[in-house]
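> Okay, structure incoming, though there's no sequence with it:
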């Protein structure tokens, strides 16, 4: 076909001009969204007259750094970081800053394990002891003759103990994976044991995920972090991410420091040898790549790690993820909380939306506000959020309680009478979290008063008694501690921690 060169050049110039205009319009639109998000975080809530900036909400929730990645139409729309990765060093958070992903690690663990299934090296429905070599799961009468499968481990239906892990300060001896599973020193967690028969019901267990970590290592003969890097992280393009515990020294300048309230975690962060359950260091950009790959794999448009069929099976069975349906719109996601870090990701199954929020704080409420704000700005059809939460009552009374615990409790009671609909009085964990802040700061008597208030508010909440029992134990008031742990077992007979603590108290009282 003949073509007039002059006409062709004019067409090229017009196309370039159109593309520049389109790009500028897109950039302006995104920048306007970001500006709106930063200046009025709660713009979606038409009942509120007062605008709240992101900075104001970060201050209220005592969160030093927030890093965000937004996914739209199966692409990363924007990424931005706010605040300080380390306050004392005045190190600003950037989009490359790495945070502990905590339990989000479980999503990537499931990818690694299911890749072994696709390679026919593992059957998710077979007894886990068929694959475990260095350690065998100690079945007992509680499992009622039923065998635990890898599918049970990935979906938290194995009926196992140990919900989560506290990690280890720098310099502490780190346990081996078998010491962790057996609850032997230097492990600081209890043994992973059956608390009811497998397959019966859901019970979240980081302990069960740690068993799957050992299965993967036993099958592959590789270190967990090496296998995940080669077979999961690298194929996904997650070039900044790693399961190495402790993290590589060459990443030191990228690591965020963890905070509990405004208190810096000793040693900057904890170390988690329980890598599958809590060991991933990453940032929102890398996690957004995982969201997009999952969405495309479900449609058969990409298979960087898993096939379409396996991706569908993964989400249908909640293997390492949690799926929810909000008025016909389906989402997958996971939250995470290590000591000094909380984070969350969520992606839609069908229309290419998603968001990742990572922080070096300990408050999930700010993350909920951020997700709600961005979902509103991007006009998600049915946002993956329950009804809006009310203002945090524990943070509202915290400043006064820090100065005078009794006046803080007085304010709580006053607000419950005068403004019952303005504050979140229904969340059992609010006061519990505040009590733990006092406990970690060695204000044991103040912690006991807050835990007692929580018990009075929620007399059938086992965790409130468990928390006060821990405070009494730290105070060496073993009689009152024993009474609280006995109450825990009365309310929750399978509570493994209460059983362990009662044994520990009995041994102390015998001396």
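Looks like it came in fine. Keep in mind that this is a model prediction, so the values were computed, not measured.
> from here on, contacts and neighbour counts on C-alpha atoms
Fine.
> Report the distance from the helix or strand where residue 22 lies to the chain centre.
Assigned by DSSP states H and E, residue 22 belongs to helix 5-39. Centroid separation for helix 5-39 versus its chain: 38 Å, with C-alpha atoms, centre = their mean, to the nearest Å.
> Tell me which other helices or strands it touches.
Contacting helix 5-39 under the criterion 3 or more C-alpha pairs under 8 Å, 6 or more residues apart in numbering; DSSP states H and E are the following elements: helix 54-60, helix 364-377.
> putting a second one here so we can go through both:
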């Protein structure tokens, strides 16, 4: 936004750049620029409060301009700045109101119990807020300053730390991990490198039981945690497929300790969290009471919020054991954007897509690659997280200079949280975001299956079998059976030759009590795959009832 005032041979131009002010004075005798990057060196940098610049303006104006003209310019400038400030404040207030309303909407939809979130644009905090409650009894509201588990967003932090050591030539990405951890067993299926761990292509398996996923034991060191899985066989040859695993990042944490000579927590605090200004970020200590932290909840099959397991995160600290605030996540994203933690060339390396089989979304090194430079929203990277009592999302819009963070105290709510982050992004980005499974979820959730089908036809969006099936079961496990049915119907339409699509739809109809349609879909599934033993078993049971 620009305003120009002309008084004789003297003019004053005031520019407003969303959240920063600047102006310059021009006469036939001289030009004085009060804007970084304008004529001459920056003389004054105006902050969020334009009136702070007026004394400096009055002093710097050349003496060849009469006092009478100076007073006219001063008064006119004051009025113009007030009008511009009023308009800009209205814009900021509108964004804040819309963002607050979005948070309340997701709470009212009962998708999250409590949520904290924030937006950075051009390196500045545009908005932060919170909605919902710490517990179902509504004893205390959630605000933007709450501590939350960052869950798997910790992986991005760990990856950045590894790449710092790479920049310092203290490790090489293609080195076998035994070079840094000689006690880690070699594997029959191949050599695991540092890069394989970063790309989730090492073949190291994920949790083998509920007891592991919901760990209650304490592991004093990362090596103690690694002992849980280090002797297991790999799922595949390293580097040949994508297999998401938190355990691979625990190994990376141990490599950080080996190479740096520091404990993981100490290294991260000194080289990542403090450098990014993340003053509220730390490893979660099991059993410690935190004054400003909500309880851990999830939803049962009836759609009720219930207490989730208070898990011990010492089994997976570098892959999901860090806690922070929503604004600290913004600061991390901004530090990545500003190359405070790693070089631009290093970030580019992390963003290379290895295009591995079985990847449900493009994944670089510790970062999901949500969209490329040709997308309307430009390049978008980040990470999501989901664990006991927690769902999180971090989006970094590299080309738009925007960072979005959302953190909820609700387990298994990752699609809702990612959808919320998408919508917050649309408030500050002048381009539509990439069509995502989260967009499809929101349409099914609020408008139904027919609207979703129409949106798919119009947008041209496409989803893999895994994505659409996971979305259906996201509804299913959260007690929204009609949403699951609508999703699985879309699955059948997209993949009419998939036996699994009909199997999933049959299960949803069975849960809804529609025996006839359950039988019909299980029959079709078995026709397409005669080896669907579970489907055959269910069908026999239904036919004998």
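Okay, I see it. Given the structure is predicted, the values throughout are model-derived calculations rather than measurements.
> Quick check: TM-score for this pair?
The TM-score (TM-score structural alignment, normalised by the length of structure 1) is 0.68; 405 aligned residues with a C-alpha RMSD of 4.1 Å.
> if we can go back for a sec, quick check: buried residues in the helix holding residue 22 of structure 1?
33-34, 36-39 (16 or more other C-alpha atoms under 10 Å).
> Distance to residue 243 of structure 1 for those - can I get that in CSV?
Converted to CSV, the buried residues of helix 5-39 of structure 1 look like this (distance: C-alpha to C-alpha, whole Å):
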residue, distance to residue 243 of structure 1
33, 34
34, 31
36, 36
37, 32
38, 32
39, 36
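> In the residues you listed, find the pair that's most separated.
Largest separation among these by C-alpha to C-alpha: 33 and 39, giving 10.0 Å.
> Strands along structure 1, start to end?
Ranges of strands in structure 1, per DSSP state E, are 65-72, 75-86, 91-92, 99-100, 259-260, 263-264, 281-282, 322-326, 329-338, 341-348, 354-359.
> For residue 181 of structure 1, which of those strands is the nearest?
strand 329-338 (19.0 Å).
> For structure 1, which residue occupies the most central location?
residue 336 (0.6 Å; C-alpha atoms, centre = their mean).
> and the closest residue in space to that residue that isn't next to it in sequence, how many residues sit next to it?
Computed as C-alpha to C-alpha, 6 or more residues apart in numbering, the closest residue to residue 336 of structure 1 that is not its neighbour in sequence is residue 103, at 4.3 Å. For residue 103 of structure 1, the neighbour count with other C-alpha atoms under 10 Å is 27.
> and what of residue 234 of structure 2?
17.
> what's near enough to touch the equivalent of it over in structure 1?
Correspondence of residue 234 of structure 2 to structure 1, assessed by TM-score structural alignment: residue 194. Each residue near residue 194 of structure 1 by C-alpha atoms under 8 Å, 6 or more residues apart in numbering is listed here: 139-140, 142-143, 158-161.
> Could you rerun that using 10 Å?
137-143, 148, 158-162, 208, 494, 496 (C-alpha atoms under 10 Å, 6 or more residues apart in numbering).
> Ok, residue 159 of structure 1 next?
Contacts of residue 159 of structure 1 (C-alpha under 10 Å, 6+ apart): 142-143, 148, 152-153, 193-205, 208.
> got it, and residue 341 of structure 2?
Contacts of residue 341 of structure 2 by C-alpha under 10 Å, 6+ apart are 157, 160-161, 163-164, 271-273, 275-276, 332, 334-335, 347.
> if I pick the spatially closest residue to residue 512 of structure 2 that is not a sequence neighbour, what's in contact with it?
Closest residue in space to residue 512 of structure 2, ignoring its immediate chain neighbours: residue 481 at 6.5 Å, by C-alpha to C-alpha, 6+ apart. Residue 481 of structure 2 makes contacts with 301-302, 472-475, 487, 508-512, as judged by C-alpha under 10 Å, 6+ apart.
> Most neighbours among the residues you listed, please name it.
Neighbour tally across these (other C-alpha under 10 Å): the maximum, 33 neighbours, falls on residue 487.
> now it, nearest residue through space, not along the chain?
Residue 487 of structure 2 sits nearest to residue 472 (C-alpha to C-alpha, 6+ apart), 5.2 Å away.
> was I right about that neighbour contacting residue 503?
No: contact between residue 472 of structure 2 and residue 503 fails when scored by C-alpha atoms under 10 Å: they sit 11.9 Å apart.
> Please identify every residue contacting each of the two.
Between them, residue 472 of structure 2 and residue 503 share the contacting residues residue 488, judged by C-alpha under 10 Å, 6+ apart.
> does residue 174 of structure 1 really touch residue 184, like I thought?
No: between residue 174 of structure 1 and residue 184 there is no contact under C-alpha under 10 Å: 11.3 Å.
> which of the two has more neighbours?
residue 174 (21 against 15).
> For that one, give its distance to residue 274 of structure 1.
10 Å (C-alpha to C-alpha, to the nearest Å).
> Spell out which residues are contacts of both of the two.
With C-alpha under 10 Å, 6+ apart, residue 174 of structure 1 and residue 274 have common neighbours 167, 180, 245.
> Good, wrapping up.
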